[in-house]
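A.B. asks: Here is my input; please provide its structure:
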Amino acid sequence: MKNNENKINELNLACIFGFFMNYHRKEKGWSLENMGNELFLSYSTIRRIENGEFLPEKKERDHIAQLFGYDSFLDNPFQIEEYNRQILIIRQEQTFRNNQRLFKKIRSFLNVRALKASYFFPQYLLLQFYENVMNSKEMNSLLRSLEIILPYLYCFSKEQQAIVYDLMGSAYLNNNYFVQAIDCFQKAAQQNGIDLLAHIHLAMAYQYLKRDHECFNELNFCKQLLFQCGSVYRMFQISQIEALVRAERGELGLAKKILLNLYKEAGRLKDDYLINNLLNNLAYVFFISEDYLNAILYSKEAMRKSYKHIDSVLYLYIVYSYFKTDQLDEMNNAIQDCGQEPLETHIQFLIPGIKAWSEKNYKQAEEKFYIAYCESKLRKETDWKVWILNWYHVKFEDNLNFCF
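C.D. replies: Prediction:
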């Protein structure tokens, strides 16, 4: 039995070293033949090493690492179990929204370059990927990183595979690729069924696509998982998702009740991040309820207590709410206030469209709404396309012209 365990362990180490060698060979732009020439080995031997079929001796591993600019290949399999435990702690930091500690722990590994030339190599790439996703790196860059990792997923534990898929799903979600995000989150949940973040993110993606039944199923499962981790922040997040889904289903009274209770509790906890998040959601729910006075109230309060940056949709809520309540002087003041703000593209056109509409300049309003519609379509923001049509009672024909 012991010999069999040693054999399996050696096979795992061979796979990791093969991944290390394949990654750096491609990074150098070397072919298998080039690599073979450098090491005085045959093409087939290089391929066997990269496929994890053969683990070179320590001296040869060091020589290969030196070709790639390292002092040696660190022989540290005895540390991997503890390192893997640290990755789960990093995941826990994200679950509890301890981002400062999360990044500190990630950097504590990434700053030790020698770990990249060791049996920790797959996890080193995972932590690089983790940091890049959390910092909202450019999508194409993240996809390239994923292309490197995916063929070698067998080098990761099930829990780590779940993290890879969840991080990629988060990147897709942030860029409004909802179908791709759902696919990644589902794979994450398959690899680790008790990963709370994967299930929360899956619920969020279902919410964006108006798949209410699936969203509620995920939220109910999240509530069960919540007892195992006890994260107050995630409890707030789950409840807010539920409130937003209920609001969009027309259960506006219940949605307001949930959010107002959460807002009261967040105030008691003195958590600025939660307070700001809830104010944004309250502004949204009162806005779609056509309770425009409260929409203005909560939008302004959200701006006042902005945690990091002001969500530009709040300006739209305020401008349109003033328009609907015939407070045109206040509306024009609000438009001036947001004139210098970095608004999202479709909102940049919606606001002047509202102003033109208030002045009965329907031709100009039509032009602005049309551009806003196209921008929303480009960004896959389905809600905005629907709202633009509903708010202004505009018919959008197949020939892509507005008709009043």
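A.B. asks: From here on, just use CA atoms for contacts and neighbour counts.
C.D. replies: OK.
A.B. asks: So which residues of the stretch 301-404 of the chain form helices?
C.D. replies: Shown for the stretch 301-404 of the chain, the helices assigned by DSSP state H, counting those that start in this stretch span residues 313-324, 328-337, 345-358, 362-378, 382-391.
A.B. asks: May I see those organised as CSV, with mean neighbour count and distance to residue 286 added?
C.D. replies: What follows is the helices of the stretch 301-404 of the chain, written out as CSV (neighbours: other CA atoms under 10 Å; distance: least, CA to CA, whole Å):
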stretch, mean neighbour count, distance to residue 286
helix 313-324, 22, 10
helix 328-337, 15, 18
helix 345-358, 21, 19
helix 362-378, 19, 22
helix 382-391, 14, 15
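A.B. asks: Looking at those helices, which is nearest to residue 228?
C.D. replies: In terms of CA to CA, the element of the helices of the stretch 301-404 of the chain nearest to residue 228 is helix 382-391, at 34.8 Å.
A.B. asks: next one: the closest one to chain centre, how far?
C.D. replies: Averaged C-alpha coordinates place helix 382-391 at 25 Å from its chain's average position (CA atoms, centre = their mean, to the nearest Å).
A.B. asks: Likewise for stretch 351-359?
C.D. replies: The gap between the average C-alpha position of stretch 351-359 and the chain average comes to 34 Å, counting by CA atoms, centre = their mean.
A.B. asks: Would you do the same for the sequence below? I want to compare the two.
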Amino acid sequence: MKKIYFDYNASTPLAPEVVDAMQPLLHDYFGNPSALHWAGKPVKEQLHNARKQVSELIGCTPSEITFTSGGSEANNLALKGLYFKNQHKGNHIITSTIEHPAIMNPCKFLEKVGARITYVGVDQFGRVSPEEVEKAITKDTILITVMHSNNETGTLQPIKEIGEIAERYGIAFHTDASQSVGKVPVNVNELKVDMLTIAGHKLYAPKGIGALFIRDGVELEPLIHGAGHENGMRAGTENTLLAVGLGKACEIAGTPFGKIKELTDYFWNQLRDEFGESVVLNGHPEDRLPNTLNVSFVRRVGQDILDKIPQLAASTGSACHAGSIELSPVLKEMKVPEEIGMGAIRFSLGRYTTKEEIDTVIKSIKEIL
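C.D. replies: Just a heads-up that it's a prediction; the model follows:
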């Protein structure tokens, strides 16, 4: 059995077009983009073009894009930057109980320095209720942050509805769209968000590059102070090489939406045909990322199955500790029973997934079970 990669939600390979776009930066364009001479000007043009490519994918202006080192930094800038710049207005932040650690841990840090955080729960599909978010609002609420889609189950959140609530109350709204951008259409104006996080390595760009959309008028305190790069939001000479890679990835994003959904649906239908009620879908049956299939093999252990298919790269929804099974925080919040949750495996497909690979994985799982 050849190696098969079904872990695109963890990280994607570099798209060939992205590699090609970055090549000139490795050879010809070495100047500092802030320099006004012949070596700096073409690099600045490359950086501006990359910013434009990112902005066009999500429907904002280039000036509203701040390049970061990845999704985690973008999330930290959004949360800490908003809090420290606006804490004179209030100290209350609303988020959900199923956020990525890149949101959860900044929230825990902010609690140590005076912030009050409300964690809104989810239903059995892993969806946040806009009504519950609205109920949590107080006169001191300055920020709402809810992920666009869940990295484990792929469940899409009602971001537009929450955005409308935030807009009505005059509260800043951030969404971590690291898993969504490049997989489903994302437009910051339709979603009514004030800040949005992008992670390059989730959409066929390099690791170490990301971006934060900051709507004009939103004031943040920078995490890194210095010479005022990135409109004063992130000091330090710009990483033009990786920014160009992200820009190209954004330019070519979106073309395989339909194909990947067809493959994911085929995969799920094959699993149901083979295993019937012994396999359960985790997450929303329809409102989820087109590439993500989180399933549980009932009364089995997901990691045990993957251990017997070493050529397959996929993720589990539980961890084994000294013979005991601990469900992921997301599955716990969804109140998935242990006999189901312990068998969870996240298969996340991508641009280079084939039907033949799915058939091979189905065959291997059938032999094991």
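A.B. asks: List the TM-score for the superposed pair.
C.D. replies: Once the chains are laid over each other, their TM-score by TM-score structural alignment, normalised by the length of structure 2 reads 0.28; 178 aligned residues with a CA RMSD of 7.0 Å.
A.B. asks: before we move on, the earlier item: now for the helices of the stretch 301-404 of structure 1, which one comes closest to residue 207 of structure 1?
C.D. replies: Between residue 207 of structure 1 and these, the shortest gap by CA to CA is with helix 382-391, which sits at 11.6 Å.
A.B. asks: which strands and helices sit next to that closest one?
C.D. replies: Helix 382-391 of structure 1 sits against helix 362-378, with contacts defined as 3 or more CA pairs under 8 Å, 6 or more residues apart in numbering; DSSP states H and E.
A.B. asks: okay, the helices of the stretch 301-404 of structure 1 in JSON lines with distance to residue 184 of structure 1 next?
C.D. replies: Conversion of these to JSON lines gives the following (distance: least, CA to CA, whole Å):
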{"stretch": "helix 313-324", "distance to residue 184 of structure 1": "28"}
{"stretch": "helix 328-337", "distance to residue 184 of structure 1": "40"}
{"stretch": "helix 345-358", "distance to residue 184 of structure 1": "28"}
{"stretch": "helix 362-378", "distance to residue 184 of structure 1": "22"}
{"stretch": "helix 382-391", "distance to residue 184 of structure 1": "21"}
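A.B. asks: Would you mind saying which of these lies nearest residue 14 of structure 1?
C.D. replies: In terms of CA to CA, the element of those nearest to residue 14 of structure 1 is helix 362-378, at 46.0 Å.
A.B. asks: Out of the helices of the stretch 301-404 of structure 1, which gets nearest to residue 248 of structure 1?
C.D. replies: Taking CA to CA, helix 382-391 is the member of those nearest to residue 248 of structure 1, at 10.3 Å.
A.B. asks: for residue 253 of structure 1, helix, strand, or coil?
C.D. replies: Here residue 253 of structure 1 is helix, with the state taken from DSSP: H, G, I helix; E, B strand; the rest coil.
A.B. asks: Give me the nearest residue to it, chain neighbours excluded.
C.D. replies: residue 247 (8.0 Å; CA to CA, 6 or more residues apart in numbering).
A.B. asks: who touches that neighbour in this structure?
C.D. replies: Applying CA atoms under 8 Å, 6 or more residues apart in numbering to residue 247 of structure 1 gives the contacts 253-256, 285.
A.B. asks: Now for those: which two are most distant?
C.D. replies: Comparing all pairs in the contacts of residue 247 of structure 1 by CA to CA, the longest separation belongs to 254 and 285, at 10.6 Å.
A.B. asks: Next one: the residue nearest to residue 253 of structure 1 from residue 258 of structure 1, what distance?
C.D. replies: For residue 247 of structure 1, the distance to residue 258 of structure 1 (CA to CA, to the nearest Å) stands at 10 Å.
A.B. asks: How about residue 239 of structure 1?
C.D. replies: 7 Å.
A.B. asks: ok, residue 102 of structure 1 to residue 346 of structure 1 distance?
C.D. replies: Between residue 102 of structure 1 and residue 346 of structure 1 the distance, using CA to CA, works out to 34 Å.
A.B. asks: swap that for residue 263 of structure 1, please
C.D. replies: Noted for residue 263 of structure 1: a distance of 29 Å to residue 346 of structure 1, by CA to CA.
A.B. asks: Same question for residue 281 of structure 1.
C.D. replies: From residue 281 of structure 1 across to residue 346 of structure 1, the span is 20 Å (CA to CA).
A.B. asks: got a list of what residue 145 of structure 2 touches?
C.D. replies: 93-96, 173-176.
A.B. asks: Test my guess that residue 325 of structure 2 contacts residue 319.
C.D. replies: Yes - A contact is recorded between residue 325 of structure 2 and residue 319 when judged using CA atoms under 8 Å, the distance being 5.8 Å.
A.B. asks: thinking again about what came up before, just the closest of the contacts of residue 145 of structure 2 to residue 331 of structure 2, please.
C.D. replies: residue 96 (13.6 Å).
A.B. asks: those strands in the stretch 251-369 of structure 2, which residues are they?
C.D. replies: 279-282, 292-297, 312-313, 315-316, 318-321, 324-327, 344-348 (DSSP state E, counting those that start in this stretch).
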